[in-house]
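A.B. asks: Here's a sequence, model it:
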Amino acid sequence: MKNVMAQAVSFLLLTATAEASPQTLFDALNEQFSYMQAVAAWKRDTGSPVEYSGRQARLYTQRQLVNDANAAADNGLHYERAHDFFEARYAATNEIQYCLITQWTEDESAPVQYKDINEVVLPALTGLRTTIIESLAEETITSEHEKAFKETIQVDCLSEETKDKLFNTLLKLK
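C.D. replies: Next up, the predicted model:
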């Protein structure tokens, strides 16, 4: 009887873990996107562009994407597909920042205070990067997860088209 009970508990834990993984990923993405308000406010206040131009900036961005894709590949994911996902995620973060800065410029509603970039935002984004990569490796996303994805990703300034593109890259990861 103890053995049957232990097996039942093990099964329930494994089932709960499998079901929690996509939600963990979706929550981490939503949280990452929510930090873009602080990033956009900081960039607006410092006069920094959302995207740096020039060869050196493109190389830096490409290196970040390659590092993320390599980390995902080290966790068993297909490199090119992971790169596509991280590229779509990067585009989403830029879309959010551009949109917020435009809104603030038009209605002069930029936040006066925001989370400290170096002390709060960057460390949080680094932790979320790890969570996202680990979650990607743990779970295969299917079309059945789309509703949960769209219900979770609730950030101002992220278009449905960009959400669709991001979700489609998730579908192709494994």
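
A.B. asks: CA only for contacts and neighbour counts going forward, please
C.D. replies: Fine.

A.B. asks: which residues sit against stretch 2-12?
C.D. replies: By CA atoms under 8 Å, 6 or more residues apart in numbering, no residue outside stretch 2-12 reaches it.

A.B. asks: repeat that with 10 Å
C.D. replies: Outside stretch 2-12, the residues that touch it by CA atoms under 10 Å, 6 or more residues apart in numbering are 1, 13-18.

A.B. asks: Just the buried ones out of the residues you listed, please.
C.D. replies: With burial judged by 16 or more other CA atoms under 10 Å, the buried subset of the contacts of stretch 2-12 is empty.

A.B. asks: Helices along the chain, start to end?
C.D. replies: Here the chain has its helices, by DSSP state H, at 2-34, 36-46, 55-74, 79-107, 122-138, 146-152, 160-171.

A.B. asks: Also this sequence, please, to line up against the first:
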Amino acid sequence: MRLMPFLLCFIVTLLGCSSPSQPELKPLLAAIGQRLDLAYSVAVHKWDNGLPVEAPAREREVLQQVQAAAHDYGLTRERAAAFFADQIEANKIVQYGLIDRWTALGQRPPQHAQDLAKELRPRLDMLQARLLFELADLDRKPLHDCPRQLTDALARYASDPLRHTALVRATAQLCVER
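C.D. replies: Here you go, the predicted model:
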């Protein structure tokens, strides 16, 4: 009888350790997070230069690039394009949110501005390959109860509401049957 509380505690501890980590999601979420981090610098550039958040020509270019590269990663053109359309929309959520904050304050926080074409886009382009690789890797090992695992992972991955919303948007189609 005295052993029972100890055993229950031990079992609960084991169960707690086995499900919440979502190691399969960590590399992809880390890459998505890096892309969202760059959205801050993109927003600074757009704020400083009076540019709109929307960049339809650039978005088409990115989607064409990932569709062309999809086969190299074992992805369909449609899967790659849908995933990157989500990344683009998530980045716009961050940019709109930040620009709205800065507009309310009347200024943006002090930060060294980076050139969009020469500094930021090359970094975004380099992340494309990593994101495609991680997406393909995740697709090769389907998650049990993917929506629940993704929701749990996102809850732990971002504490800022703007970033959390962007992550939810960026991962909107991860659990879609392929």
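
A.B. asks: Tyr114 of the first structure is nearest to which of the helices of the first structure?
C.D. replies: helix 36-46 (5.4 Å; CA to CA).

A.B. asks: That closest one corresponds to what range in the second structure?
C.D. replies: Helix 36-46 of the first structure corresponds to residues 39-49 in the second structure, going by TM-score structural alignment.

A.B. asks: List the buried residues for the matching stretch?
C.D. replies: By neighbour count on 16+ other CA under 10 Å, the buried set for stretch 39-49 of the second structure is 39-47.

A.B. asks: likewise stretch 49-62 of the second structure?
C.D. replies: Result for stretch 49-62 of the second structure [16+ other CA under 10 Å]: buried residues 53, 62.

A.B. asks: Next, the contact list for the spatially most central residue of the first structure, please.
C.D. replies: The residue lying closest to the centre of the first structure (CA atoms, centre = their mean) is Leu29, at 3.2 Å. The contact partners of Leu29 of the first structure, taken as CA under 10 Å, 6+ apart, are 23, 89, 125, 128-129, 131-132, 149, 152-153.

A.B. asks: Then Leu170 of the first structure?
C.D. replies: By CA under 10 Å, 6+ apart, the neighbours of Leu170 of the first structure are 81-82, 84-86, 88, 136, 140-143, 146, 164.

A.B. asks: Tell me which two in those residues are the farthest apart.
C.D. replies: Phe86 and Ser143 (19.1 Å).

A.B. asks: whereabouts in the first structure does stretch 70-88 of the second structure align?
C.D. replies: Using TM-score structural alignment, stretch 70-88 of the second structure pairs with 72-90 in the first structure.

A.B. asks: Distance from that stretch to the middle of the chain?
C.D. replies: 12 Å (CA atoms, centre = their mean, to the nearest Å).

A.B. asks: pretty sure Gln114 of the second structure is touching Asn49, no?
C.D. replies: No: applying CA atoms under 10 Å, one finds Gln114 of the second structure not in contact with Asn49, separated by 11.2 Å.
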